[in-house]
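Peer 1: this is a predicted model, with the sequence first.
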Amino acid sequence: MSLIAVGGLLLLVMLLLLSGGVWIAMSLAIAGWVGQAFFTSTLPGKNLFSAFWESNVSWELAALPLFIWMGEILFRTRLSEQMFEGLAPWLNRIPGRLMHTTILGCGIFGSVSGSSAATCATISKVALPELQRRGYDEKLTLGALACGGTLGILIPPSITMVVYAVAADASIIRIFLAGFLPGFLLMALFSLYIGWWSIRNPNKVPAAEADLSFGEKLRRSGSLIPCGLLIVLIVWVLVAGWATATECAAWGVLGALVIAAASRSLTWTNFWEGLMGTTRTSCMIMFILAGAAFLTKTMAFTGIPRELAEWVDSMDLSPYTLIFVLTFVYLILGTALDGISMIVLTSAVVLPMIQKAGFDLVWFGIFVVLLVEIAEVTPPVGFNLFVLQNMTGKDSNTIALAAVPFFLCMIVCIVLITVFPQIVTGLPDLVMGVAR
């Protein structure tokens, strides 16, 4: 049986398990077990234990439960409600109004966490209940949160970018700088779609509130100051290099607790509920990460990603045709692999092809990160889909359909950076040129 057929069989096994109601992490692990037991000579039991251990023993991953806890504190102490009340008067005249806070929140938080899962889980915990309470369209909200969460790996710093920089032997600073403008571009595309959708569907958007005077807007925005300062502080110390993402997450939790206590909205009950909610969400995400890690090992042992990359290399394509084909290859890999694994398993074959075609490796890094973002919302292994499924109880396919318009925005962003590569390379060239 060819490796491509093996990949198709494993995908079918996974889809059957998921449709049968088997836990997501177990479905991923069982598909990996089938692949190793029947199509490789390795021992699946030994690899299962090592994959589960290695996927969760990470200092960087320690930031995940801490950031989720910070979101739980903001949600359960009603600080999130105060934040939305402070923002509402300023967004009253913009089509989509408070819906834009999902994109802005994901962009800001993504720059702090560097993780798609942490961004999606934290912003969803804060924004989803509040937007539903105010009557915003649930489908649009789910799509915005699923795809907005992917900004965590595009806006620096990003673990995925670091992995690519190491694999490509490229400058990490240049790749970080290259991610800013595409990140802002993608945020703008998401917000433009939200505005366009709101104009087309005025009956599905809550009625605008009465206009307030400038002074009243400032008074209502006073509740934004503590949480706003907390976010600015976290971003500042991270960008300045004074703390790691995990240390920033710990300071974020402490800051959220202090603000909640000062506002007298922190009680032992909501403190305990927030802690238990954090534990459930973190365990769910880490369990899925473990299952995905085991499936990734299976893909590595079978050699399916390398087979796909070598097949593309054998075609001897023109530069832009190569990019077009690689887009589809990475989209296919994204249905079964996490982003970091996609990069690691294909870089040895793909990067020489890219250099031969004359593309800048820094530009290609952002191109790949955008494709990894798309993989985060592509069934059946779209990680953000799983996060929202477990947080909302909605089927992952329902969330995937809600994310389709934002998915298309990502495709538009990929097209724009391909046609205008200066969007990616302009800022690092400018900054590094001045530094010299």
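Peer 2: Everything's here; your move.
Peer 1: make it CA atoms for all contacts and neighbour counts henceforth
Peer 2: OK.
Peer 1: look up how far Phe84 lies from Gly255.
Peer 2: As judged by Cα to Cα, to the nearest Å, Gly255 and Phe84 stand 19 Å apart.
Peer 1: let me fix that: Val235
Peer 2: If you measure Val235 against Phe84 using Cα to Cα, the figure is 20 Å.
Peer 1: now Ile259
Peer 2: To Phe84, Ile259 is 16 Å away according to Cα to Cα.
Peer 1: structure B:
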Amino acid sequence: MGTLELALALLAILCVLLAGGVWIAMALAITGYVAMLWASPTPGLNLATAFWGATGSWTLAALPMFVWMGEILFRTKLSEELFNGLSPWVRRIPGGLLHVNILACGIFGSVSGSSAATCATVSKIALPELTRRGYDVDTAVGSLATGGTLGILIPPSIIMVVYAVAAEVSIIRVFIAGCIPGLLVMALFSAYIVAWALLNPHKQPRPEPAMSLGAKLRQSLQLIPCALLIIGVIGTMIVGWATATEAAAFGVLGSLLLAALTGTLTWGNFIDSLTGATRLSCMIMFILAGAAYLTMAMAYTGIPAALAEGVTHLGLGPYGLIAVLTVVYVLLGTALDGVSMIVLTTSIVIPMVQKAGFDLVWFGIFIVLLVEIAEITPPVGFNLFVMQTMTGKDGMVVAKAALPFFLCLVVTIVLLTVFPALVTWLPDYLLSR
């Protein structure tokens, strides 16, 4: 059997397993075992080696810590204080409190690292308030569904940790690289809201009453806890005082202390946050283990190198390759979650990207943006599910409401491809000093 025939057979096996409802981790491992049977006389030994190597990494220890930090914030009053602290500063801008959705998602995402948690938390606070004040429900839902995706773009991010481990690049460098693209996405979202508000004045509620500067500052004091947590987590990594894993541990400790000081930490919240973090972390690590075995099997068969060589012979050029990968990842996003997309494709895509001359840190942010798009792409868009649950609306209605913000993400991908320094400049500047 040739390399192409083997690749198609493995793809068919994987698709059948996934379509049959087999767990993603098991489907990856089974496919890897079949490939290893063809390429190696000791598939079982390689399975044990891959599973242990994928889950026994010190670097990967940052993952459950960041997940737990987000779970703590999700279940305490800190997220509500975040929304209240931001609202005084945007109420007079066209679009009003809709901008708080974007800002709150960006800030909460920077301390939760999870798209679904960011979307659910901010939506739970914002939707009732926006509905009560007469804001357009569809625009509010669309902004929250896509604003939640900032949880995986603005560091620290669970998806970034997964990519950095899979691609063997610096977690801190990937974290820093996400800052400018994250701000760019927030700016594009807010710009659309301003344009929509100016074009649809009849859908706007009455202007909010003016507030004095002193009143704004007093209400914004509620931002201090989250601001301190963000500075503590990201700042310690940037200045080199802590690794990503150590900073994640500090983040958990800080979120517990803040929740305790604000009186919202209960024994029930603590157990629920720990249980939720354990469940999600185990799921992700199981997928990573299955993907690690498939990656090892792929290396034995030579399929990734052959595919990379084949793409090179197509003469697509760097931009052509990026265009093809964009289409592939968007299609994958209709059926898989972000973690699965990354671990399933890394072993095949990374050799192609390196051969095309792209920086792996830049490519990491590129993939994260595509995962953001996947989060709002039916039928398996996690944020669509969250908003469907929160609003009771049909999933396609939510997807339609998110479409303009979806296009903002596409514009961001184009800008980062044309101007890669938007991604690479900040980590190079901060980490080369």
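Peer 2: Done, it's in. If you're wondering where the values come from, they're calculated on a predicted model, not measured in any experiment.
Peer 1: kindly provide the TM-score of these chains.
Peer 2: The TM-score (TM-score structural alignment, normalised by the length of structure 2) is 0.73; 406 aligned residues with a Cα RMSD of 4.6 Å.
Peer 1: Gly35 of structure 1 sits in which helix or strand?
Peer 2: Following DSSP states H and E, one finds Gly35 of structure 1 within helix 24-39.
Peer 1: what comes up buried for that helix?
Peer 2: Buried residues in helix 24-39 of structure 1, defined by neighbour count with 16 or more other Cα atoms under 10 Å: 24-36.
Peer 1: closest one to Ala5 of structure 1 out of those residues, please.
Peer 2: In terms of Cα to Cα, no member of the buried residues of helix 24-39 of structure 1 lies closer to Ala5 of structure 1 than Gly35, at 11.5 Å.
Peer 1: mean deviation, the longest helix along structure 2 versus structure 1?
Peer 2: If you go by DSSP state H, structure 2 has its longest helix at helix 267-301. With mean Cα distance after the TM-score superposition for structure 1, helix 267-301 of structure 2 departs from structure 1 by a mean of 3.6 Å once superposed.
Peer 1: for that helix, buried residues please.
Peer 2: 269-270, 273-274, 276-278, 281, 284-299, 301.
Peer 1: what's the answer for stretch 426-434 of structure 1, then?
Peer 2: Leu427, Pro428.
Peer 1: cool, and stretch 236-254 of structure 2?
Peer 2: Buried residues in stretch 236-254 of structure 2, counted by 16+ other Cα under 10 Å: 236-238, 242-252, 254.
Peer 1: start to end distance for it?
Peer 2: Criterion Cα to Cα; first-to-last residue distance in stretch 236-254 of structure 2 is 13 Å.
Peer 1: what ranges do the helices span in the stretch 51-200 of structure 2?
Peer 2: Under the criterion DSSP state H, counting those that start in this stretch, the stretch 51-200 of structure 2 contains helices at 62-74, 78-86, 98-112, 115-132, 137-147, 158-167, 171-177, 179-199.
Peer 1: mind putting the ones you listed into TSV with mean neighbour count and distance to Val410 of structure 2?
Peer 2: Output for the helices of the stretch 51-200 of structure 2, formatted as TSV (neighbours: other Cα atoms under 10 Å; distance: least, Cα to Cα, whole Å):
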stretch	mean neighbour count	distance to Val410 of structure 2
helix 62-74	25	27
helix 78-86	22	27
helix 98-112	28	17
helix 115-132	21	18
helix 137-147	26	12
helix 158-167	24	19
helix 171-177	24	18
helix 179-199	19	10
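Peer 1: out of these, nearest to Pro43 of structure 2?
Peer 2: helix 158-167 (21.1 Å).
Peer 1: how far apart are the closest one and its match in structure 1?
Peer 2: Mean deviation for helix 158-167 of structure 2: 7.7 Å (mean Cα distance after the TM-score superposition for structure 1).
Peer 1: what does that helix rub up against?
Peer 2: 59-60, 62-63, 66-67, 113-114, 152-153, 170-171, 174-175, 338-339, 342-343, 346, 350, 360, 364, 368 (Cα atoms under 8 Å, 6 or more residues apart in numbering).
Peer 1: run the last query once more with 6 Å
Peer 2: Gly113, Ile171 (Cα atoms under 6 Å, 6 or more residues apart in numbering).
Peer 1: tell me the angle of that helix relative to helix 267-301?
Peer 2: 30 degrees (axes from the mean of the first three to the mean of the last three Cα atoms, to 10 degrees).
Peer 1: I'd like the distance between the most centrally placed residue in structure 2 and Leu280 of structure 2.
Peer 2: With distances taken as Cα atoms, centre = their mean, structure 2 has Ile152 as the residue nearest its mean C-alpha position (2.3 Å). Applying Cα to Cα, the value for Ile152 of structure 2 to Leu280 of structure 2 is 15 Å.
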